[in-house]
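> below is the sequence, then the predicted model.
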Amino acid sequence: MISKITNFFSKKRAPWEQNLIVLWFGTFMAGMAFSEVMPFLSLYVDTLGQFSKQQLTFYSGITYSATYLVTALVSPIWGRLADSKGRKLMILRASLGMAFVLGAMGFVQNVWQLIALRMLQGVFSGYISNSNALLATETPKEKSGLALGTLSTGYVSGNLIGPLLGGALAEFFSYRVTFFITGGLLLIVFFLSYFFVHEHFHPVKRAKPLSTKEVIGKLENPKIVFGMFITTMIIQASNNSITPILSLYVRQLMHNIGPVTLVAGVIAAIPGIATLFSAPRLGEVGDRIGTEKILSIGFIFAICMYIPMAFVHSVWLLGFFRFMVGISDGAMLPAVQAILSKRSPAEVTGRVFSWNQSFQALGNMSGPLIGSAVSGAFDYGSVFISTSILVAINFILVQINTHSDRHARAN
């Protein structure tokens, strides 16, 4: 078996092609590992103690947010280390660390142990970003677009399949066994990366980087750029505010009868599927009618879809409206990226997008906290109402920023 695997990766392939195959599988597994626990993480928390409804939603929110908080703090550290020690080392660190941390989650005996491991999971982030960096530097320039485009489908596919697989594994085996299986698969990723990913590393030599003030000075309209940072944060917070209570809401709608975790996995995956298919088409529409217009349409459509979710009595209706929200994400997320790209000079584009990534992590962290707080104080349906209000605030802020941007351009 081992010889067959070795022959597969060594069979008449250029080094960059071999890297692509291994890293695609690795990013697929990393995306799946992060998303497959979403359908049942709150239900797993519920098995770790005797909690009231308020306590359960509070601990679920903390558990979801812990990883993103730590990721936002440590990512710059790993980025600097990758430039000095190599991207492959960061890939091995992330895959091995995730393997042991995800596997260890199956052994926890209380919620605080789970929260601690979720925080530790954030420490071992960086597999995907370093895979992109390694492939970009090891692939011939004329093939880099193909390679990086193909690699990006690994993470997206993993994110889509993760909730479905996680819900199925938890339903047919158990929550704990699902963590063990995920840890084992990530351990395979580590060994494949160790033996079959090749890097010709040269430490990055760079001049003194621009200061934050100098970067802002390069921007034609800093207000619209920072407005898009806030927009990114609120979009992510809106999407993730529902995460801690989604499986609990599904359980309530199904009256705790039937394959709750499997159905929750389907409901969790539906928006991602809709976004995957709608984003390219809506991006083309935005090119024709204007990026700002498609962004505004996305906000209005999202508000109209979030509100009915608070009043549904069928899990299938919930799935329908979740699919519609995925379409709105397909309008909003690419539009924000396009606006940032158009408003950022090439020399500071990387810095601007790294700041946007930080705001995205803040949204991923704050969303579950907002959702758990609202559901704890009121009920699950109230989370969807509060989310629609959050999107409405975002819409108003974007209108103000884009109006001032048009006024500044006119003058």
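Arrived safely. Residues are numbered from 1 along each chain as shown.
> okay, CA-based contacts and neighbour counts for the rest of this
Noted.
> for Thr6, pull up the helix or strand it's in.
helix 2-10 (DSSP states H and E).
> where do the strands sit along the stretch 201-350 of the chain?
Counting by DSSP state E, counting those that start in this stretch, one finds no strands in the stretch 201-350 of the chain.
> which residues touch Leu114?
63, 105, 108 (Cα atoms under 8 Å, 6 or more residues apart in numbering).
> try this one next to it:
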Amino acid sequence: MKDALAVAGNSYASDNALHWKRNLIVCVFGSFTTLVSLTLLLPFLPVYVEELGVRQNAAIVWWSGLAFGATFLGTGLTAPLWGYLSDRYGRKPMLVRAAIGMAIVMPLIGCAHNVYELTLLRLLAGVIGGYASSSTLLVATQTPADKSGWALGILSTGALAGTLTGPLIGGLLPGLIGIRHTFFATGAMIAVAALLTIVLVKENFVPRPRSSNAAAPAATKHRRLIVGAMFATAMLVLFANMSIEPIITVYLQDIHADRSHVVLDAGIVMAASALGSIIMAAPLGRLADRIGGWRVIVYCLAAAGLLMIPQAFVVAWWQLAILRFLLGAALAGLLPSIAKQIRQSVPESALGKVLGYSQSSQYAGQVLGPLAGGAMGGMIGMRSVFFLTSGMLLFGAVANLWACRKAADTGN
């Protein structure tokens, strides 16, 4: 069964053996630019909401959170659909669709007349966008199997760099050209990515016949076990990373950080996690190519779970920053390894749809993490959030180890 999957999984990669390196470069650039555009409004979003007519502080905060989260909600809801269509019509059309859609919607956000239009346009950006998700699908399926972990790590580095760079650009650009013109500029940047995608990305795509599950019940059971474990782990990764984000500023005040610098310190702490992931994503992806994706998943979950515990006992912001950097480094190996594991376990005819659901699982964790962390931190205490997240990560490591062994027994 494994050999059959390998042959089916390699056929598309073999057809595109001449293109995958150039396509990877374009996808890294496109993912970087689209994620810059989606995150750069973080520093000035409350100001823009106020410009659109909202006056009370509580309402400004509420609308800012709603408008920011709407994009990721839209992406999470539609990722399986775009994945399914990519299985039928090819990976490149989905990249082009996402890039052109974002290039059109971003300037429209700069033309919003009220917060309702702002929120709906942010939701639309998520619904028709998803360039980074489509890039993951193309790279995961087009790259040679023995290099897919490294390539996905490189792609993850580009996406994380965009997430980290976006707020920095958003803090500078509006002061130079104004808030609305900032959206126009980012739309132009995405248009460049769309043009590069259309011209440079090459794909030889032939729809693969759908396999019959009825003919191989043991293979189906094996596959469902692996895919289910990967979905749960994908959600856990984002849950763990985001559960602490809402309470970092308050937590630093709790450990008596200098109030005059607490916002800056919180920003450094948040950026430290992304920086750790940027540095380690590609090396851990390469490690997954050498020892297998599932081993890297187990090791990284265990390391991340252990690194959560000392974060509950820090007495200075820089200690938390160091630990968050190490946590980001540990988490960096998970998403590339998850995509690699799914690629090795799912027939090519269904890969787009399955990876789409994996993306939706990530966005579910991104939504549930801050909600759970904020609620638990308020009710029980902020240190409890670290212990809860640590327990979940360590349980995830044990569960993945069990699932790995169970899948091996089922597949034999």
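The structure has been received and is ready for your questions. Remember, predicted model here, so these are calculated numbers, not experimental data.
> coming back round to it: now what about the helix holding Thr6 of the first structure, what contacts it?
Residues outside helix 2-10 of the first structure that contact it (Cα under 8 Å, 6+ apart): 18, 196.
> how does it look with 7 Å?
Helix 2-10 of the first structure is contacted by residues Gln18 when judged by Cα atoms under 7 Å, 6 or more residues apart in numbering.
> can you pull the buried residues of it?
Buried residues in helix 2-10 of the first structure, defined by neighbour count with 16 or more other Cα atoms under 10 Å: Phe9.
> can you lay out the contacts of Leu114 of the first structure as CSV showing distance to Gly79 of the first structure?
Below are the contacts of Leu114 of the first structure laid out as CSV (distance: Cα to Cα, whole Å):
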residue, distance to Gly79 of the first structure
Thr63, 25
Met105, 27
Val108, 31
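> which among those end up buried?
63, 105.
> can you name the residues that contact Ala377 of the first structure?
Contacts of Ala377 of the first structure (Cα under 7 Å, 6+ apart): Gln54.
> what does Asn213 of the second structure give?
So Asn213 of the second structure contacts Thr220 (Cα under 7 Å, 6+ apart).
> likewise Leu5 of the second structure?
Leu5 of the second structure is in contact with 344-345, 347, counting by Cα under 7 Å, 6+ apart.
> chain neighbours aside, what residue packs nearest to Ala188 of the second structure?
Ala103 (6.7 Å; Cα to Cα, 6 or more residues apart in numbering).
> if we can go back for a sec, looking at the second structure, which of the contacts of Leu114 of the first structure still make contact?
On the basis of both residues aligned by TM-score structural alignment, their matches' Cα atoms under 8 Å, what survives of these in the second structure is 63, 105, 108.
> following the helix holding Thr6 of the first structure, which helix or strand comes up?
Per DSSP H and E, helix 2-10 of the first structure leads on to helix 15-35 as the next helix or strand towards the C-terminus.
> mean per-residue distance, that following helix to the second structure?
With mean Cα distance after the TM-score superposition for the first structure, helix 15-35 of the first structure departs from the second structure by a mean of 4.2 Å once superposed.
> which of the contacts of Leu5 of the second structure tops the neighbour count?
For the contacts of Leu5 of the second structure, the largest number of neighbours (other Cα atoms under 10 Å) sits with Gln344, at 25 neighbours.
> OK, contacts around that one?
5-6, 9.
> just those residues now: which is nearest Arg224 of the second structure?
Taking Cα to Cα as the measure, Arg224 of the second structure lies nearest Leu5 of the contacts of Gln344 of the second structure, at 13.9 Å.
> secondary structure element holding that closest one?
Assigned by DSSP H and E, Leu5 of the second structure falls in helix 2-15.
> now that helix and helix 20-39, what's the angle there?
Angle between the axes of helix 2-15 of the second structure and helix 20-39 is 90 degrees (criterion: axes from the mean of the first three to the mean of the last three Cα atoms, to 10 degrees).
> tell me which residues of helix 2-15 of the second structure are tucked away?
So for helix 2-15 of the second structure, counting by 16+ other Cα under 10 Å, buried means 5-6, 8-14.
> any idea how far Val111 of the first structure is from the closest residue to Ser42 of the first structure other than its chain neighbours?
Leaving aside its sequence neighbours, Ser42 of the first structure sits nearest to Ser60 (Cα to Cα, 6+ apart; 5.3 Å). Ser60 of the first structure sits 9 Å away from Val111 of the first structure, going by Cα to Cα, to the nearest Å.
> among those two, which residue is more densely surrounded?
Neighbour count, other Cα under 10 Å: between Ser60 of the first structure and Val111, Ser60 has more, with 26 against 20.
> quick one: that one and Gly376 of the first structure, what's the gap?
With Cα to Cα as the criterion, Ser60 of the first structure and Gly376 of the first structure are 11 Å apart.
> Gln54 of the first structure now?
4 Å.
> looking at those two, which is more packed in?
Using other Cα under 10 Å as the criterion, Gln54 of the first structure and Gly376 rank with Gly376 on top: 20 against 17.
> ranges for the helices of the stretch 151-300 of the first structure?
Along the stretch 151-300 of the first structure, counting by DSSP state H, counting those that start in this stretch, helices occupy 175-196, 212-218, 222-241, 243-253, 260-289, 291-309.
> put together JSON lines for these, with distance to Ser131 of the first structure and mean neighbour count on each row.
JSON lines is the format used below for the helices of the stretch 151-300 of the first structure (distance: least, Cα to Cα, whole Å; neighbours: other Cα atoms under 10 Å):
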{"stretch": "helix 175-196", "distance to Ser131 of the first structure": "10", "mean neighbour count": "20"}
{"stretch": "helix 212-218", "distance to Ser131 of the first structure": "27", "mean neighbour count": "13"}
{"stretch": "helix 222-241", "distance to Ser131 of the first structure": "23", "mean neighbour count": "23"}
{"stretch": "helix 243-253", "distance to Ser131 of the first structure": "27", "mean neighbour count": "23"}
{"stretch": "helix 260-289", "distance to Ser131 of the first structure": "21", "mean neighbour count": "20"}
{"stretch": "helix 291-309", "distance to Ser131 of the first structure": "30", "mean neighbour count": "21"}
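> and the ones you listed: which comes nearest Phe34 of the first structure?
With Cα to Cα as the criterion, Phe34 of the first structure lies closest to helix 175-196 of the helices of the stretch 151-300 of the first structure, at 9.8 Å.
> just list the residues touching Met38 of the first structure, thanks.
Pro163.
> any idea how far it is from Asn356 of the first structure?
24 Å.
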